[in-house]
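Visitor: Below is the sequence, then the predicted model.
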Amino acid sequence: MSLIEAIIFGIVQGITEFLPISSSAHIVITQLIFGYTFPGLSFEIFLHLASVLAVTLYFWRDLLNIIKGFFKYIFKRHREDRVQFFFGIYILIATVITGVLGKLLSDAAGDSIKTPQFIAGALIVTAVALIFIERFHRTGNKTEATMGVKDAVLIGLGQTLAVIPGISRSGSTLVVSLLAGLNRETAVRYSFLLSIPVILGSTVLAVDEISSSMIDYIGPANLVVAFIVTFVFSIIGIIWLIEFLKRSKLIYFALYCFALAIYVFFFIDQGIIFEVE
């Protein structure tokens, strides 16, 4: 792998991880363009570590408040800590649902969900969902103080679909959060905070796939560069998305997903399966 390619992979992973356009679809498309197959999921997992580090550092105050409030409520039962306690519970509920059902769905589907045709279809589903929630659904007024277990379960189920390349994790959590009646600010915050245990959990479970063969295949220097670039562009993606959603619409991401789906469907060989070996 060249240094330029390592930088491009880092930019793609960093920018797309938190935008509602499916990072997994972009990574496999980028692999195909450059003609790479990586040992296991090692390279993608390595880049995910940079993304989860970025979102953790960006939201460290929120995380600290949730953790402090969670344990203070358990041991002291202070009323002011109740919201943080239950918000932490809702994050755990959605994470467990995603972890268990996502693993089952991924194992059952296998490589059948990695064909260009399937990815194009999944991108269209993401686009339609974004258009529906933006154009045909009235935003609710639930906050972290008024959401409930049912909301967390629904959002966890929606996030589970993101194991399919082309179904965006951030997009699915945003759409289901808004469908459940969360207001826009709470939906965005919940989506970002939920990404931390989900990405970190999936990374830890598969960390044994980060092997010496992957390091030799890509090169130590290129791995360091890709990690740094992913981290930087993940921060940029987080900041940009938060500011973008304050003044603009999800429909623009839907249009992008439609355009990418058309490209994948018509210009990528339909006989190819994106095997990451």
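Guide: Arrived safely.
Visitor: from here on, contacts and neighbour counts on C-alpha atoms
Guide: Will do.
Visitor: Quick check: Ile27 vs Val153, distance?
Guide: Ile27 sits 28 Å away from Val153, going by CA to CA, to the nearest Å.
Visitor: ok, now Thr203?
Guide: When CA to CA is the yardstick, Thr203 and Val153 sit 22 Å from each other.
Visitor: Looking at those two now, which is surrounded by more residues?
Guide: Relative neighbour count places Thr203 above the other of Thr203 and Val153, with 22 against 19, counting by other CA atoms under 10 Å.
Visitor: Could you check how far the more buried one is from Ile196?
Guide: Taking CA to CA as the criterion, Thr203 is separated from Ile196 by 11 Å.
Visitor: Same check on Asn222?
Guide: When CA to CA is applied, the distance between Asn222 and Ile196 equals 25 Å.
Visitor: what about versus this one:
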Amino acid sequence: MTAVAEEKAPATTARLEARGVTVRFGGLVALNDVDVQVPAQSIVGLVGPNGAGKSTLFGVLSGLLKPTAGTVLMDGEDVTSASPQARARRGLARTFQHPELFSTLTVREHIVLGYRIRHAKRRLWTDLLTGGGFRRPPAAETERVDALVDALHLGGVQHSPAAGLPLGTSRLVEVARALAVDPRVLLLDEPSSGLDVRETEELAATLRQLVADHGVSLLLVEHDVPLVLGMCDRVHVLDFGICIAAGTPTEIRDDPAVRAAYLGTAVDETTEEEPA
């Protein structure tokens, strides 16, 4: 976005927004008039049971799926008809529920790939597609890749090929690659799936630090309700394609409709397990 456009955009303009998004597949309504806002430098959670419409909404926001009705905006500009590539150029990145990695590339090469997609596209052709490999990296690239390797605790496997990595590690690699693009908004699809408790805590801390240090905005789909309530500024709850609640973690935790629908047990158990 140009400096002029940034001056015109109000300070309260969301980095990413869905307004009245509806998606129908024949007679099935997957999403019904859903609104979601992702403000600048924030973490927003999206929770709900299987079939609630979370993945469908991610598809609409990332440009992989066109809504039946409604609008998607980035920094206040309508991108409903924009391709995924056009949205990526505007600063949108995402991970997927099932990690999409290249089996023959190392962990570090995946992060380098993300960096060069954003900062050095020509080198992708000269160094990778022509068989030259990832050679002679500039200092800025090395510094950024090293920082992400350290932040996501990937140092021990950075030179290992992606093939054969545990699911949890593969997810961390995908997150690191997405962050290497330096996105303004990052969509995270089940980032904690496959991680143990320690890895989940480290990921949450890393993501919070990245938001604080780099100003990236995050929208994450998660089944780990305590994780969402513990790290998000705002949470949206979907059920059968309808947003039944939106608010702060405290508001969501205390919402009778949400608790009655499907969150009550998880929230109660989390509260009871806290040390006296």
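Guide: Right, received. Where do you want to start? These numbers were taken from a predicted model, which means no experiment stands behind them.
Visitor: TM-score for this pair?
Guide: Laid over one another, the chains give 0.30 as their TM-score (TM-score structural alignment, normalised by the length of the second structure), with 143 aligned residues with a CA RMSD of 6.4 Å.
Visitor: the helices in the second structure, which residues?
Guide: For the second structure, helices defined by DSSP state H occupy the ranges 3-8, 54-62, 84-89, 107-119, 121-123, 139-151, 167-180, 197-214, 225-231, 249-254, 256-258, 264-272.
Visitor: Please identify the deepest-packed of the ones you listed.
Guide: When the helices of the second structure are scored by mean count of other CA atoms under 10 Å, the highest mean neighbour count falls to helix 167-180 (a mean of 23).
Visitor: contacting residues around Ile91 of the first structure?
Guide: Shown in contact with Ile91 of the first structure (CA atoms under 8 Å, 6 or more residues apart in numbering): Ala152, Tyr190, Leu193, Leu194.
Visitor: Without its sequence neighbours, what residue ends up closest to the last one?
Guide: Right, the one you point to is Leu194 of the first structure. Excluding its sequence neighbours, the residue lying closest to Leu194 of the first structure (CA to CA, 6 or more residues apart in numbering) is Ile91, at 5.8 Å.
Visitor: quick one: the one you found from Ala6 of the first structure, how far?
Guide: For Ile91 of the first structure, the distance to Ala6 of the first structure (CA to CA) stands at 33 Å.
Visitor: hmm, back to that, quick one: closest of the helices of the second structure to Gly20 of the second structure.
Guide: Distances from Gly20 of the second structure to each of those were compared by CA to CA, and the smallest falls on helix 54-62, at 11.4 Å.
Visitor: Any idea which residue is closest to the centre of the first structure?
Guide: Residue closest to the average C-alpha location in the first structure (CA atoms, centre = their mean): Arg169, at 4.0 Å.
Visitor: That one touches Ile155, doesn't it?
Guide: No - counting by CA atoms under 8 Å, Ile155 is not a contact partner of Arg169 of the first structure; they are 10.5 Å apart.
Visitor: Now Ile215 of the first structure. Nearest residue, chain neighbours left out?
Guide: Excluding the flanking residues, the one nearest Ile215 of the first structure by CA to CA, 6+ apart is Leu223, at 7.4 Å.
Visitor: so the one you found sits right up against Ile7, yeah?
Guide: No - using CA under 8 Å as the test, Leu223 of the first structure is too far from Ile7 to be in contact (9.4 Å).
Visitor: tell me which strands and helices whichever strand or helix holds Ala152 of the first structure is in contact with?
Guide: Mapping Ala152 of the first structure onto the secondary structure by DSSP states H and E places it in helix 149-160. Applying 3 or more CA pairs under 8 Å, 6 or more residues apart in numbering; DSSP states H and E, one finds that helix 149-160 of the first structure makes contact with helix 82-109, helix 169-179.
Visitor: Pick the most deeply packed of those.
Guide: Comparing those by mean neighbour count (mean count of other CA under 10 Å), helix 169-179 ranks first with a mean of 26.
Visitor: Quick one: list the elements packing against that one.
Guide: By 3+ CA pairs under 8 Å, 6+ apart, helix 169-179 of the first structure packs against helix 116-135, helix 149-160, helix 184-205.
Visitor: Specify the angle between that helix and helix 184-205 in degrees.
Guide: Counting by axes from the mean of the first three to the mean of the last three CA atoms, to 10 degrees, helix 169-179 of the first structure lies at 140 degrees to helix 184-205.
Visitor: Check the offset of helix 169-179 of the first structure from the chain's centre.
Guide: The chain centroid and the centroid of helix 169-179 of the first structure are separated by 11 Å under CA atoms, centre = their mean, to the nearest Å.
Visitor: ok, back up a step: if you tally nearby residues, what's the number for the residue nearest to Ile215 of the first structure?
Guide: Counted with other CA under 10 Å, the burial measure for Leu223 of the first structure works out to 23 neighbours.
Visitor: In a helix, it, correct?
Guide: Yes - the assignment for Leu223 of the first structure is a helix, going by DSSP: H, G, I helix; E, B strand; the rest coil.
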